[in-house]
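> Sequence and predicted model, in that order:
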Amino acid sequence: MRFNIDSPFWQFLTLCVRYFILNLLFVISCLPVVTIGPARAALYSTVFAYNDNEDVNLGREYIRRFIHEFPRALGAFAIFIALAALIVFALAFWNHLGTKAAWVVLPILIAAGILVAVTFEYYFPIQARFTNTFRNTWSNALKMPWAVFGKTLILLAIDVAAITLFVFTKWLRILFVLLGFSWLAYAKSLVYLKAFDQIERVSRGEAGDGSTSNPFTPENHSLPTASLT
C-alpha cells in the first residue's frame, strides 16, 4: 500500500489532531474558571473562522481570538455568574420557606433561570461573530433565542445529547475530553450560523413576508468578524 497524505483517512486524522489542539487550548484556558467566558467566545470565533476558511490554523487562531475577546467576555461572564448565583440563592431561600408565597415566586425564579440559560447559550457566539457594543450584544442575546426558537431547541437538544452520552457512555468520556468541546462547538456553530443568517435576511427584508426591518437587530449591527486581522 502506498502512503498518500491526501487520502480521506489521513485528512480526517489531520483534522482530528487540529481539533484536539483546539480542544486542549480551550480546556486549559477554562481552568481558572473566571476565564470560561473569554474561552467560549474564542472557541466559537475560531470555529466560525474555520467555517469560512478550512485552512485556518486552529491553535494559533484560538490564542489570537482569546486575547481579542478577553475584556468584554470576562465582564459578561461575571454578570452571568452573578445572575446565576442570585437565582440559585433565591430558589434555595424560597424553597426552604415552603409558604404559599413561595409557590408564586418559585415559578418566576425558574423562568428567570431559563432566560439566563438561553441568553448564555447565545451571548458568546454573538460576541464572537459580530462587532457590536456591549449593550447591544446583550440585547441581541436576550432576543435572539426567541426569534429563532426552533434553532434554540436544536442547540439545547445537542447539549442534552452530549451530556447524556458523557454521563452514560464511559468510553465516550475519554473522547469528549480529547475532542468533545471543539467538536461540539463546531456542530453547534452550524446551527448558530443558520440562525444568524435568518436574522440578517429578515433585517434585509428577505424573509418573504414583506418585512423591511428587524426588531432583533440593533441599528449599529455590523458585518461578521470571522476574518479577524
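Structure received. Numbering: from 1, shown residues only.
> okay, CA-based contacts and neighbour counts for the rest of this
Fine.
> can you give me how far the helix or strand hosting Ala141 is from the chain middle?
Secondary structure from DSSP states H and E places Ala141 in helix 134-147. Relative to its chain's centre, helix 134-147 lies at 13 Å (Cα atoms, centre = their mean, to the nearest Å).
> can you list contacts of the helix or strand following it?
Per DSSP H and E, the first helix or strand lying C-terminal to helix 134-147 is helix 149-168. Outside helix 149-168, the residues that touch it by Cα atoms under 8 Å, 6 or more residues apart in numbering are 118, 145-146, 172-173, 176, 184, 188, 191-192, 195.
> Any chance of JSON lines for those residues, columns neighbour count?
Below are those laid out as JSON lines (neighbours: other Cα atoms under 10 Å):
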{"residue": "Val118", "neighbour count": "20"}
{"residue": "Pro145", "neighbour count": "21"}
{"residue": "Trp146", "neighbour count": "15"}
{"residue": "Leu172", "neighbour count": "15"}
{"residue": "Arg173", "neighbour count": "16"}
{"residue": "Phe176", "neighbour count": "17"}
{"residue": "Leu184", "neighbour count": "15"}
{"residue": "Lys188", "neighbour count": "21"}
{"residue": "Val191", "neighbour count": "16"}
{"residue": "Tyr192", "neighbour count": "23"}
{"residue": "Ala195", "neighbour count": "20"}
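> Below is an additional structure, to be compared with the one above:
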Amino acid sequence: MRIDPDGRGVQGLTTFILFVVLNVLYLAACLPVVTVGAATSALLEVTLRYADDERGHLVRGFVVALRRNAWRGTAVLVALGVPAAMLVFSGVFWLSMSSVLSAVAGSLALLGAGYLLAALLYGLALVAWFDAPLRGTLRNALLLPLAEPARTLGLVLIPVGAACVAYVLPQTLFLAGTIGFSFGAYVCALVLHGVFRRRQAHPSELEPVSPHSGQ
C-alpha cells in the first residue's frame, strides 16, 4: 500500500502534529512566566500567518518570532496584563462582600479587567503583525475594543470560554496541554484578520502602522 505524501489525509495529520509541537513549545516558552507576553505574541504571529493562506512555518517561525517579539511582547504584557490582573483581584475582593456598593465596585472592576484583557490580546497581536513603536501599539490596543466591539467580544470569549470549560471539566486540560493553545490562537487569528483588514481600510483615529517585512 502506497501512501501519498501530498494526500489530504497525510497533510491533515502533518498539520495536526505541527500544531501539537507548537502547543508544547508555547507552554515551554511560558514556563519562566515573564516570557508569557513574548511567547503569546510569537504564537499569534505564526497562527496569523497560517490563517492567511497557510503561509509560513509553524514551528520554525515560532522560534524566530519569539526572539524578535521578546521585549515588545513583554512590555505589552506588563503595561496591560498587570493592571488587568489587579482589577480581577479587586473585583473578586469586592464581590466577596455583601453590600450593594461593593457589588457595584466589584462589577465595575471586572468590566475594566475584561476591557484590558481585550486590549492585551490586541496589543500582543499588534506586536506580532505590525512594526510600530511601543507607544503607538499600546494606544491602538486600547482603542480597538471601542472600534470593533462585536469582534472584540468574540475575541475575548475564546480564552474566557476555554478557561470556563477547563474549570467545569478538568479532564479537558489534556487538550489544553496538547493542542488547545495553538488551536485557540488560530481561531483568534481568524478574528484578528478581520479586524486588521477593516482597520487598515478605515484607519480613523488609530496610529499608522506597517506590517512586518516578512508579511
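Received the coordinates, thanks. Since the model is a prediction, treat every value here as computed from it, not as a measurement.
> What TM-score do the two superposed chains give?
Once superposed, chain against chain, the TM-score is 0.86 (TM-score structural alignment, normalised by the length of structure 2); 215 aligned residues with a Cα RMSD of 2.6 Å.
> Which residue range of structure 2 does the helix holding Ala141 of structure 1 align onto?
Against structure 2, the aligned range for helix 134-147 of structure 1 is residues 134-147 (TM-score structural alignment).
> average offset between the matching stretch and structure 1?
Stretch 134-147 of structure 2, aligned to structure 1 and superposed, deviates on average by 0.8 Å (mean Cα distance after the TM-score superposition for structure 1).
> Can you mark which positions in the helix or strand containing Phe16 of structure 2 are buried?
Here Phe16 of structure 2, judged by DSSP H and E, is contained in helix 8-30. Within helix 8-30 of structure 2, the residues that count as buried by 16 or more other Cα atoms under 10 Å are 18-27, 29-30.
> and the longest helix for structure 1?
In structure 1, with assignment by DSSP state H, the single longest helix is helix 58-97.
> mean shift of that helix relative to structure 2?
Once fitted to structure 2, helix 58-97 of structure 1 is off its aligned match by 2.6 Å on average (mean Cα distance after the TM-score superposition for structure 1).
> Next secondary structure element downstream of that helix?
Per DSSP H and E, the first helix or strand lying C-terminal to helix 58-97 of structure 1 is helix 100-129.
> with structure 2 superposed, average distance for that following helix?
Looks like 2.6 Å for helix 100-129 of structure 1 (mean Cα distance after the TM-score superposition for structure 1).
> How far does that helix sit from its chain's centre?
15 Å.
> what helices or strands is it leaning on?
Judged by 3 or more Cα pairs under 8 Å, 6 or more residues apart in numbering; DSSP states H and E, helix 100-129 of structure 1 is in contact with helix 36-52, helix 58-97, helix 134-147.
> Let me know which of these is tucked in deepest.
Most buried of these, by mean neighbour count (mean count of other Cα atoms under 10 Å): helix 36-52, with a mean of 25.
> okay, the angle between that helix and helix 8-30?
Helix 36-52 of structure 1 and helix 8-30 are oriented at 160 degrees to each other (axes from the mean of the first three to the mean of the last three Cα atoms, to 10 degrees).
> mean distance, helix 36-52 of structure 1 to its aligned residues in structure 2?
Looks like 1.3 Å for helix 36-52 of structure 1 (mean Cα distance after the TM-score superposition for structure 1).
> ok now that helix, how far from the chain's centre?
Its chain's C-alpha centre and that of helix 36-52 of structure 1 lie 8 Å apart, by Cα atoms, centre = their mean.
> what angle sits between that helix and helix 58-97?
Relative orientation of helix 36-52 of structure 1 versus helix 58-97 (the same axes, to 10 degrees): 140 degrees.
> List the contacts of helix 36-52 of structure 1.
With Cα under 8 Å, 6+ apart as the test, helix 36-52 of structure 1 has contacts from 22, 26, 29-30, 56, 58, 61-63, 65-66, 69-74, 76-77, 124-125, 127-129, 182, 185-186, 189, 226-227.
> ok, now with 6 Å
With contacts defined as Cα atoms under 6 Å, 6 or more residues apart in numbering, helix 36-52 of structure 1 is touched by 30, 62, 65-66, 69-70, 73-74, 77, 124-125, 128, 186, 226.
> so how far is the longest helix of structure 1 off the chain centroid?
On the basis of Cα atoms, centre = their mean, helix 58-97 of structure 1 sits 12 Å off its chain's mean C-alpha point.
> tell me the angle that helix makes with helix 134-147.
Counting by the same axes, to 10 degrees, helix 58-97 of structure 1 points 70 degrees away from the direction of helix 134-147.
> What is helix 58-97 of structure 1 packed up against?
Judged by 3 or more Cα pairs under 6 Å, 6 or more residues apart in numbering; DSSP states H and E, helix 58-97 of structure 1 is in contact with helix 36-52.
> redo that, cut-off 7 Å
Contacts defined by 3 or more Cα pairs under 7 Å, 6 or more residues apart in numbering; DSSP states H and E place helix 58-97 of structure 1 against helix 8-30, helix 36-52, helix 100-129.
> Tell me which residue of structure 2 lines up with Ser227 of structure 1.
The alignment partner of Ser227 of structure 1 in structure 2, by TM-score structural alignment, is Gly214.
> Show me the contact partners of the match of helix 134-147 of structure 1.
Here stretch 134-147 of structure 2 makes contact (Cα atoms under 7 Å, 6 or more residues apart in numbering) with 72, 118-120, 122-123, 126, 152, 206-207.
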